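**Q** No sequence on hand, only this structure:
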């Protein structure tokens, strides 16, 4: 039965609770500067609402074409890029990484000690490309602040910073031990940056050029880049840091941001800036099984393969994870080739469907695609860290609560 206040089986009055909830609970309360939320179902745009400020200091509003740092929402794009090359027979998932990065042929696992004096032991088996795509590689991130290994990453400034390049990252990682033997645990890490490096090795193109040719241009993504062009800088949002007590402070001024200068670090793990409409085009292509408006970026079967749970014995993340940091709540979620995948809705304690997949970014951006309901959401804001508030789960509750047929 069709309702006049519905689009694609979504009740427009119920979906508008997104805007009122974000306004009263977050923006008026001084917890978020602003937000932009988009919901689409069955290929139709159902809801898109901008609210609050993209730049508090300059009093500029969030607008539909605002540019956001998407940080780890870069990872699904990089994973699709690498799997495009898989579809061309360029590599197999169980290939050892050292086949393509020879300096990695004798990686070792951390045992004890502090960098540079570390005792190590041999890996149980070589790291594979699947280990990279699923974060089961044994690599880590410096910002984890959990182990002596991530402390070594920090001392070498491997999370980004002046002078870091993909070549230098891969070179430095060759000399550092892994947190664990590949395939034995899950840990969020620079692995997707290494996937970006492999895209360059396998394709012969720089990562930005590869993205442009094989993903952005085909999908009509005109506002996604590693460095914000000067003429688009006025649309670039400021980024804010959570402060205890529920306020925020300026973390990155758009006029003075590393994202607005040529920096040379093509981070497939977290380097892109994008708009909600560009990311919507990417997400809608995935929701459509790999194509949008006649441009196919990935095969249907390949995407089905990517959104399976690739964790051992179909476990969820708490069963295999060693660190606690992630861009998604752990319970009831497994991990595929570049996305988290919901495998147990009740255990997740958040409304949704088995098979829902997506990811988020450090500045609290998030997206998910629900193949069962042919539904997707993209959420943009700029507040670090993403764990500050449970806004992602609240948005899922509202979005799923608005489905009426």
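**A** Received the coordinates, thanks. All values reported here derive from a predicted model rather than from experimental measurement.
**Q** from here on, contacts and neighbour counts on C-alpha atoms
**A** Noted.
**Q** In this structure residue 138 contacts residue 176, no?
**A** No: between residue 138 and residue 176 there is no contact, the gap being 10.8 Å when judged by C-alpha atoms under 8 Å.
**Q** List the contacts of the most centrally placed residue in the chain.
**A** When the chain is reduced to its mean C-alpha position, the closest residue under C-alpha atoms, centre = their mean turns out to be residue 73, at 2.6 Å. For residue 73, the residues meeting the contact criterion (C-alpha atoms under 8 Å, 6 or more residues apart in numbering) are 270, 359-361, 365-366.
**Q** got another, please set it beside the one above:
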């Protein structure tokens, strides 16, 4: 049953004040937010600049790095192939990427990368749910340190996806698959599975089978020539690498430029990162979210069945994320939050300490972008900005509070 309520326009306008404050406090250079109810726009606002250096405004058609908001799209691609009967989710990834045969995992309490024991290859389901034993170089631990030393991060200029996937398989897992939840490059590995199964590059599969039917003409792994003037700069408040969370230290400049649109590797990407490689506009991403809201259908046809979407947006963990012993960075709170296929699922808003409804489906990106879809209120929200890391400020929880504060029953 859909919640019956009205949006209070005065309360919605608090969002603009909040966004302006982030800009005036030099937390974000600029940002935009789009809210839909039942697939129709009810609120949009953009403020600040997409480039401080060139004094260019952050606008509705600004092109931004969505980083990990690529993950739900890759998860949809996997489920599209699963619906065709091409594999089942308990299949080991080694069925598709032979380098994952004869896997090893670090022994509990390992202090060196060579302290290992035999392990099964993670399954597709474990990859989808971040219980695979893989990790990210910005997480704490022995495996992340090795990944950092070997620069395994699926950056846009790091070459072929197949080669990087094999490099991931050369390292041991952080733990036995299924034992814990840890945010990881799992979805990048699934991007390679999409390539192997479909016979297409991930870029072509996205373009032909997801973006074209949805009408996402502004989303890709590389910034198009016609988009260069609209591509936003990326900033960080950190003194060092904007992705090096283990060594994070605040710098003197809260908006230090770290990726200049004129020199960005996103202008000619050769790595198709299913975990974090896409750039696009806020309207394009809302079109993707609306496809989820509509149960897998869009103006260009049907991508998934409603039953598959319901399956994806259920919690697939034994409990909440916090109960799975995570030691990693994540794009969401962990208490009261489960994890589905491609995003987080609210199990208990009170334990998540953020207004919302049971079943809210969401995820974010390292540049502080965020989306959520609320099936109870039939509300979808997409927020764009360009500041890394996303843990810098509590903007996501604040935005949810603002949106729920404008719902008057």
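**A** Looks like it arrived, so ask away. Predicted model only: the values in this text are computed from it and were never measured.
**Q** ok, back up a step: state whether the residue nearest to the centre of structure 1 is indeed within a helix.
**A** Yes: counting by DSSP: H, G, I helix; E, B strand; the rest coil, one finds residue 73 of structure 1 located in a helix.
**Q** Now do it against residue 201 of structure 1, distance only.
**A** Distance check for residue 73 of structure 1 against residue 201 of structure 1: by C-alpha to C-alpha, to the nearest Å, it reads 22 Å.
**Q** same question, residue 88 of structure 1
**A** Between residue 88 of structure 1 and residue 201 of structure 1 the computed distance is 14 Å (C-alpha to C-alpha).
**Q** which residue lines up with residue 403 of structure 1 in structure 2?
**A** Applying TM-score structural alignment, one finds that residue 403 of structure 1 aligns to residue 407 in structure 2.
**Q** With residue 300 of structure 1 instead?
**A** With TM-score structural alignment as the criterion, the equivalent of residue 300 of structure 1 in structure 2 is residue 306.
**Q** That match: what's its closest spatial neighbour, skipping adjacent residues?
**A** Nearest in space to residue 306 of structure 2, with sequence neighbours left out and distances taken as C-alpha to C-alpha, 6 or more residues apart in numbering, is residue 295 at 4.3 Å.
**Q** since we're on the one you found, how many residues are nearby?
**A** The tally of other residues near residue 295 of structure 2 (other C-alpha atoms under 10 Å) stands at 17.
**Q** just residue 273 of structure 1 next, same as before
**A** Neighbouring residues of residue 273 of structure 1 were enumerated by other C-alpha under 10 Å; the total is 23.
**Q** Without its sequence neighbours, what residue ends up closest to it?
**A** Closest residue to residue 273 of structure 1 in three dimensions, ignoring its sequence neighbours and counting by C-alpha to C-alpha, 6+ apart: residue 69, at 4.4 Å.
**Q** Which residues are in contact with that neighbour?
**A** Listed by C-alpha under 8 Å, 6+ apart, the contact set of residue 69 of structure 1 reads 271-274, 363, 382.
**Q** before we move on, back to that, the more surrounded of residue 88 and residue 201 of structure 1?
**A** residue 201 (14 against 8).
**Q** can you pull the contacts of that one?
**A** With contacts defined as C-alpha under 8 Å, 6+ apart, residue 201 of structure 1 is in contact with residue 100.
**Q** What's the match for it in structure 2?
**A** Under the pairing rule here (TM-score structural alignment), the equivalent of residue 201 of structure 1 within structure 2 is residue 196.
**Q** any idea which element its match lies in?
**A** Using DSSP states H and E, the secondary-structure element containing residue 196 of structure 2 is helix 186-198.
**Q** Now tell me what touches the very next helix or strand once past that helix from outside.
**A** Toward the C-terminal end, the helix or strand that comes next after helix 186-198 of structure 2 (DSSP H and E) is helix 202-205. With contact meaning C-alpha under 8 Å, 6+ apart, helix 202-205 of structure 2 is reached by 191-192, 194-195, 198, 220-221, 272, 274.
**Q** re the thing from before, just give me the match in structure 2 for the residue nearest to residue 273 of structure 1.
**A** Using TM-score structural alignment, residue 69 of structure 1 pairs with residue 65 in structure 2.
**Q** In structure 2, which residues correspond to stretch 346-355 of structure 1?
**A** Matched against structure 2 by TM-score structural alignment, stretch 346-355 of structure 1 falls on residues 350-359.
**Q** Can you report how many residues neighbour residue 142 of structure 2?
**A** Burial of residue 142 of structure 2, expressed as a neighbour count using other C-alpha under 10 Å, amounts to 21.
**Q** who's in contact with it?
**A** Listed by C-alpha under 8 Å, 6+ apart, the contact partners of residue 142 of structure 2 are 110-113, 174.
**Q** Apart from its chain neighbours, what residue comes closest to residue 323 of structure 2?
**A** In space, and not counting its chain neighbours, residue 323 of structure 2 is closest to residue 335: 7.9 Å by C-alpha to C-alpha, 6+ apart.
**Q** Now check structure 1 for the residue matching the one you found.
**A** Residue mapping for residue 335 of structure 2 onto structure 1 gives residue 331, with TM-score structural alignment as the criterion.
**Q** count of neighbours near its match?
**A** Each residue near residue 331 of structure 1 was counted by other C-alpha under 10 Å, and the total is 19.
**Q** Am I right that it falls within a strand?
**A** No: judged by three-state DSSP, residue 331 of structure 1 forms no part of a strand; its state is coil.
**Q** I'd say it and residue 350 touch.
**A** No: using C-alpha under 8 Å, residue 331 of structure 1 and residue 350 do not qualify as a contacting pair, with a distance of 9.7 Å.
**Q** can you pull out the helices in the stretch 301-409 of structure 2?
**A** Assigned by DSSP state H, counting those that start in this stretch, the stretch 301-409 of structure 2 shows helices spanning 306-312, 349-352, 395-405.
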